[in-house]
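Participant: got a sequence here, can you build the structure:
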Amino acid sequence: MREILHVQGGQCGNQIGSKFWEVICDEHGIDPSGRFNTDGKSSENQLERINVYYNEASGGRYVPRAVLMDLEPGTMDSIRSGPYGQIFRPDNFVFGQSGAGNNWAKGHYTEGAELIDVVLDVVRKEAENCDCLQGGEHFKVKSSQFYLSYNL
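Facilitator: Here you go, the predicted model:
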């Protein structure tokens, strides 16, 4: 089994990541509660590679292997209250309280520096739960340019 660890950060990265999870859930037949949809529209083939992006939890729930981070709580609150907000592991939401106010130095040296150990700990825990971590993907915005990094 090969697993991918997904990390999304910042307001735009989390908004794009949230939509990404909606699409992935739809492709795999996962409903907003994290369960495989057995309404007749889904097929068993959708479960074939589900372990690439999801961990199977108790009760047949599928939980995204994702870490969501931001320097302020607003985006996290929006994701949690969104249609697929309840499928994420609550411990994997990592956020600060004040944000950086579009100040790179504040985000890098103060607010971000305070969160980095917590983020790395959550990423480490997710990676340790994998049988064979294939790689990771990261959604974020830097200098007004969106990019997705994928490492093997």
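
Participant: all contacts plus neighbour counts: C-alpha atoms, from now on.
Facilitator: Will do.

Participant: max-length strand in the protein?
Facilitator: Identified as the longest strand of the chain according to DSSP state E is strand 133-142.

Participant: what's in contact with that one?
Facilitator: With C-alpha atoms under 8 Å, 6 or more residues apart in numbering as the test, strand 133-142 has contacts from 2-10, 12-14, 16-17, 127, 146-152.

Participant: tilt between the next helix or strand after that strand and strand 133-142?
Facilitator: Using DSSP states H and E, the helix or strand that follows strand 133-142 towards the C-terminus is strand 145-151. Per axes from the mean of the first three to the mean of the last three C-alpha atoms, to 10 degrees, the angle that strand 145-151 makes with strand 133-142 is 170 degrees.

Participant: another for comparison:
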Amino acid sequence: MEVLQFIHSYWAYLVLFVLVVATLNALFKFFGNKEFDAKDFRISLFALITMHIQLLLGLILWFTKGYFDEMTVGEVMKNSTIRNLAVEHPTTMIIAVILVTIGYSKHKKKLVSKPKFKMLAIFYTLALVLVLAKIPWNLWFS
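Facilitator: Below is the predicted model:
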């Protein structure tokens, strides 16, 4: 389980980097009226893939950690640190992955560049805000 925790923790840096790149790419190209090309497709796809891998790692960790094995739901909810790790962080990150997935799916249905970038920019930006809000920064920099 320590190996999985290590992978989940360090994969998160890649996920954050790729999500920032994909979001900025979509925003700059949307506002710059650029054409959507294969590179843009690959960037958005890589963000989707890295986030889904991170989600899978996180779900495996969540189920193996056993937060609710030794504590009741009430005890977990009263402890802000454990509540963040057991409830708030996973829930927020699942929502972020859903947003990236929706944005990626919607952009593929658009036929011209501006709406493609608009879908990616909206959904990836929302996902990035959620990810940044719920990264356990205290664990990253300790």
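
Participant: tm score of chain vs chain?
Facilitator: Taking TM-score structural alignment, normalised by the length of the second structure as the basis, the two superposed chains have a TM-score of 0.35; 81 aligned residues with a C-alpha RMSD of 4.5 Å.

Participant: picking up where we left off before, if you count neighbours, what's buried in the longest strand of the first structure?
Facilitator: 133, 136-141 (16 or more other C-alpha atoms under 10 Å).

Participant: going through the contacts of strand 133-142 of the first structure, which ones are buried?
Facilitator: Going by neighbour count (16+ other C-alpha under 10 Å), those have 3-10, 12-14, 16-17, 127 buried.

Participant: would you map the helices across the second structure?
Facilitator: For the second structure, the helices defined by DSSP state H cover 2-31, 38-65, 67-70, 73-78, 80-83, 89-109, 113-134, 137-140.

Participant: how far does the last one sit from its chain's centre?
Facilitator: Between the centre of helix 137-140 of the second structure and the centre of its chain there are 16 Å (C-alpha atoms, centre = their mean, to the nearest Å).

Participant: residues making contact with that helix?
Facilitator: With C-alpha under 8 Å, 6+ apart, helix 137-140 of the second structure has contacts from residue 9.

Participant: rerun at 10 Å
Facilitator: 9-10, 12-13 (C-alpha atoms under 10 Å, 6 or more residues apart in numbering).

Participant: so which helix or strand takes in residue 76 of the first structure?
Facilitator: helix 74-81.

Participant: name the residues of that helix that are buried.
Facilitator: Of all the residues in helix 74-81 of the first structure, those buried under the rule 16+ other C-alpha under 10 Å are 75-76, 79-80.

Participant: ok, so of those residues, who is nearest residue 114 of the first structure?
Facilitator: residue 76 (17.6 Å; C-alpha to C-alpha).

Participant: that closest one reaches residue 93, doesn't it?
Facilitator: Yes. Using C-alpha atoms under 10 Å, residue 76 of the first structure makes contact with residue 93 at a distance of 7.0 Å.

Participant: what residues do the two have in common as contacts?
Facilitator: Common neighbours of residue 76 of the first structure and residue 93 (C-alpha under 10 Å, 6+ apart) are 68-70.

Participant: possible to save these as a markdown table with neighbour count and distance to residue 55 of the first structure?
Facilitator: Shown next, in a markdown table, are these (neighbours: other C-alpha atoms under 10 Å; distance: C-alpha to C-alpha, whole Å):
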| residue | neighbour count | distance to residue 55 of the first structure |
| --- | --- | --- |
| 68 | 29 | 16 |
| 69 | 26 | 19 |
| 70 | 27 | 23 |
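
Participant: please consider this matter closed, and thank you.
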